[in-house]
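K.L.:
pasting the sequence and the predicted model now:
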Amino acid sequence: MPNIDVCGLVTREVKYGENSRILTVLAKDIGKVSVLASRARTNRSGLLTATQLFAYSNFTLFKGRENSLMKMNEGEVIESFSEIRNSLDNMAYASYFCDIANHICTDGTEENELLGLLLRVLKRLSVKEENTAESLKAECVFLFRALSIAGFAPNCDGCASCGKNENIKFFDIQNGVFLCGNCSAKPRQNTVEITSAMYNTIDYIVSSEINRVFSFSLGEKSLRYLAGVGEACVRNQLEYDFKTLKYLNNVRDL
């Protein structure tokens, strides 16, 4: 099989043998692939930086004979997002986002929209000084936009009962719909209270052009609450408890 040249983001790495890595790469045009990078953990290897977690790199791959894994001939880093490693919190955020992306994607299916979203979010986390509000904003954007890409976009067409777009008070996490204060006086099962600003923010995140998806304003307290709502939505819709979220919560509690 001839070599394949791809650019992709390393979303998972596992040590293999004494000095190799098995990678999960979200690659442009071809989607998620598993790759064996032999000797990638040695200082002499040109693959050391290109195969690190969160690295976006150009790779030359070929099909291995021994198993279904692709093998790596060459790698050259495009963007390492190395500043993420300056913050334990942002490392935890990035790991959580990559974990979700790996869960959503299926092997060999083009996922360029999700890849583009993930790159934008990692860029927001790649800062010299930690900014809690910006990290929470990145989380809100990634969670709700990723759900939308996966086919679980919240229905922001007003109240699910009366259709009115006023006095929205509750969000039904299980069904992805909103309810106004006139149709529901108190939270029902699987619903959470939200403000009009939060409702408008969710609507903006799932419907805006990707190059303007961060162009909204919300206070840090509201961002923190909305991020928690997004986490609950992801857990409910994907039916999976992410260990990386537990780690993120532990880090945030430090």
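P.N.:
Yep, it's here. Numbering: from 1, shown residues only.
K.L.:
from here on, contacts and neighbour counts on C-alpha atoms
P.N.:
Will do.
K.L.:
could you measure from the residue nearest the centre of the chain over to residue 67?
P.N.:
In the chain, the residue lying closest to the centroid (C-alpha atoms, centre = their mean) is residue 97, at 3.0 Å. As judged by C-alpha to C-alpha, to the nearest Å, residue 97 and residue 67 stand 28 Å apart.
K.L.:
on that earlier part again, was I right to think the residue nearest to the centre of the chain contacts residue 118?
P.N.:
Yes: because the distance of 7.4 Å satisfies C-alpha atoms under 8 Å, residue 97 is recorded as touching residue 118.
K.L.:
got any residues that touch both of the two?
P.N.:
residue 142 (C-alpha atoms under 8 Å, 6 or more residues apart in numbering).
K.L.:
could you pull out the strands in this protein for me?
P.N.:
4-16, 20-27, 31-37, 56-63, 70-79, 168-172, 177-180, 191-193 (DSSP state E).
K.L.:
residue 49 and residue 8, how far apart?
P.N.:
13 Å.
K.L.:
who's more crowded, the two?
P.N.:
residue 8 (25 against 20; other C-alpha atoms under 10 Å).
K.L.:
chain neighbours aside, what residue packs nearest to the more buried one?
P.N.:
residue 27 (3.8 Å; C-alpha to C-alpha, 6 or more residues apart in numbering).
K.L.:
which residues are in contact with the one you found?
P.N.:
6, 7, 8, 9, 33, 111, 112, 115.
K.L.:
report the separation between the second one and residue 30.
P.N.:
When C-alpha to C-alpha is the yardstick, residue 7 and residue 30 sit 10 Å from each other.
K.L.:
quick one: contacts for residue 141?
P.N.:
121, 205, 213, 214.
K.L.:
typo on my end, it should be residue 156
P.N.:
177, 178, 199, 202, 203.
K.L.:
any idea how far it lies from residue 196?
P.N.:
12 Å.
K.L.:
let's bring in a second model and compare:
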Amino acid sequence: MGIYKAEAIVLRSIVYGEADRILTLFTREAGKVSAIAKGVRKTTSRLRGAVQLFSHTRLVLYSGRSLDTVSQGEAEDEFSYLERDLECFATASYCAELVSRLTPEREPQPKVFFLMLSVLRALKQGDTELTARVFELKLLDILGYRPSLTECVEGNHSLSSAAGEVQRVWFSIEKGGVVCPDCAKSCEGLLSFSPATLGAMGYFLRSPLEQAVKARLSPRIMRELASLLQGFLAYHGDVQPRSRALLDTFRDGGAGNGHNKV
């Protein structure tokens, strides 16, 4: 590819050598890219502001065999508020880790790029727990793991009852969607949750992230969403992100800054 330009989000940054950093970038043009920013830890480096963790930035890179090299850069938005808000930082880290682990190298996926950019913007004002749930579901959808919410995945037919007319909804993580009450009688390993949780998932999928994160949901619905989506990610994406442990400390009340706990 030689020299190329990319609009990127810095998903990960690790120290390398005396003054360098190895970056995991998610670019609008080329998808996930691994790159080295040489000398960036020096106080005189002009790249420092352009390659900060979670920065939305415009870069010039040289292609390499295993790592590309960042040559020039200019930050569009550094999302500096994340440095002052540990819970928002932990949620951004979790979302970035999901993107990094669920996407292959150099496969353009602009919808993932814009979803990640949207979540970094939304976290400044939104509920961190709700934002994480919306992001999880939308990322699964983009990557081809959209759960079936209107068709019974066991009997391959439409649900016989509207969600508001039943007391509980049955869901198969293995088969990727809802199961009607009749089929649920002969199925094993199903999750049970409220119709309102099913409605919330449908709303998340229909709505832009910026709108979905403003929803008002009960603690019970949030718990059900967390359990279902975590199980879905582990089974279909084969991921159990390390950053999830930090989020769980907020959910369990181990830390906090006034936001809801993830």
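P.N.:
That came through, no problem. Remember, it's a predicted structure, so these values are computed and weren't measured experimentally.
K.L.:
switch the strands of the first structure over to TSV; also include distance to residue 86 of the first structure.
P.N.:
Listed next are the strands of the first structure as TSV, based on distance: least, C-alpha to C-alpha, whole Å:
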stretch	distance to residue 86 of the first structure
strand 4-16	18
strand 20-27	22
strand 31-37	25
strand 56-63	18
strand 70-79	16
strand 168-172	35
strand 177-180	38
strand 191-193	34
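K.L.:
of the contacts of residue 27 of the first structure, just say which sits nearest to residue 151 of the first structure.
P.N.:
Closest approach to residue 151 of the first structure among the contacts of residue 27 of the first structure (C-alpha to C-alpha): residue 111, at 13.0 Å.
K.L.:
the closest one reaches residue 31, doesn't it?
P.N.:
Yes: between residue 111 of the first structure and residue 31 a contact is recorded at 5.1 Å, counting by C-alpha under 8 Å.
K.L.:
find the residues that touch each one of these two.
P.N.:
residue 105.
K.L.:
among the contacts of residue 141 of the first structure, who's most crowded?
P.N.:
Result: residue 205 is most packed of these (other C-alpha under 10 Å), 23 neighbours.
K.L.:
contacting residues around that residue?
P.N.:
141, 144, 145, 213, 214.
K.L.:
look up how far residue 10 of the second structure lies from residue 189 of the second structure.
P.N.:
For residue 189 of the second structure, the distance to residue 10 of the second structure - C-alpha to C-alpha - is 38 Å.
K.L.:
so which of those two has more stuff around it?
P.N.:
Each of residue 189 of the second structure and residue 10 has its neighbours counted (other C-alpha under 10 Å); residue 10 has more, 22 against 11.
K.L.:
one step back: and the furthest pair within the contacts of residue 205 of the first structure?
P.N.:
144 and 214 (12.2 Å).
K.L.:
which one in the first structure is furthest away from the centre?
P.N.:
Of all residues in the first structure (C-alpha atoms, centre = their mean), residue 182 lies farthest out, 35.0 Å.
K.L.:
in contact with the closest residue to that one other than its chain neighbours, which residues?
P.N.:
Closest residue in space to residue 182 of the first structure, ignoring its immediate chain neighbours: residue 167 at 7.7 Å, by C-alpha to C-alpha, 6+ apart. Listed by C-alpha under 8 Å, 6+ apart, the contact partners of residue 167 of the first structure are 180, 181, 182, 196.
K.L.:
okay, now the second one: neighbour count?
P.N.:
Residues contacting residue 181 of the first structure under the criterion other C-alpha under 10 Å number 15.
K.L.:
look up how far residue 191 of the first structure lies from the closest residue to it other than its chain neighbours.
P.N.:
Using C-alpha to C-alpha, 6+ apart and skipping residues adjacent in sequence, the residue nearest residue 181 of the first structure is residue 169, 5.3 Å away. Distance, residue 169 of the first structure to residue 191 of the first structure, by C-alpha to C-alpha: 10 Å.
K.L.:
what of residue 250 of the first structure?
P.N.:
On the measure of C-alpha to C-alpha, residue 250 of the first structure and residue 191 of the first structure end up 25 Å apart.
K.L.:
again, but for residue 126 of the first structure
P.N.:
34 Å.
K.L.:
about what we covered before: return the subset of the contacts of residue 205 of the first structure lying in helices.
P.N.:
141, 144, 145 (DSSP state H).
K.L.:
list the contacts of residue 95 of the second structure.
P.N.:
116, 132, 135, 136.
K.L.:
JSON lines for these, including distance to residue 43 of the second structure?
P.N.:
Shown next, in JSON lines, are these (distance: C-alpha to C-alpha, whole Å):
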{"residue": "116", "distance to residue 43 of the second structure": "29"}
{"residue": "132", "distance to residue 43 of the second structure": "35"}
{"residue": "135", "distance to residue 43 of the second structure": "35"}
{"residue": "136", "distance to residue 43 of the second structure": "37"}
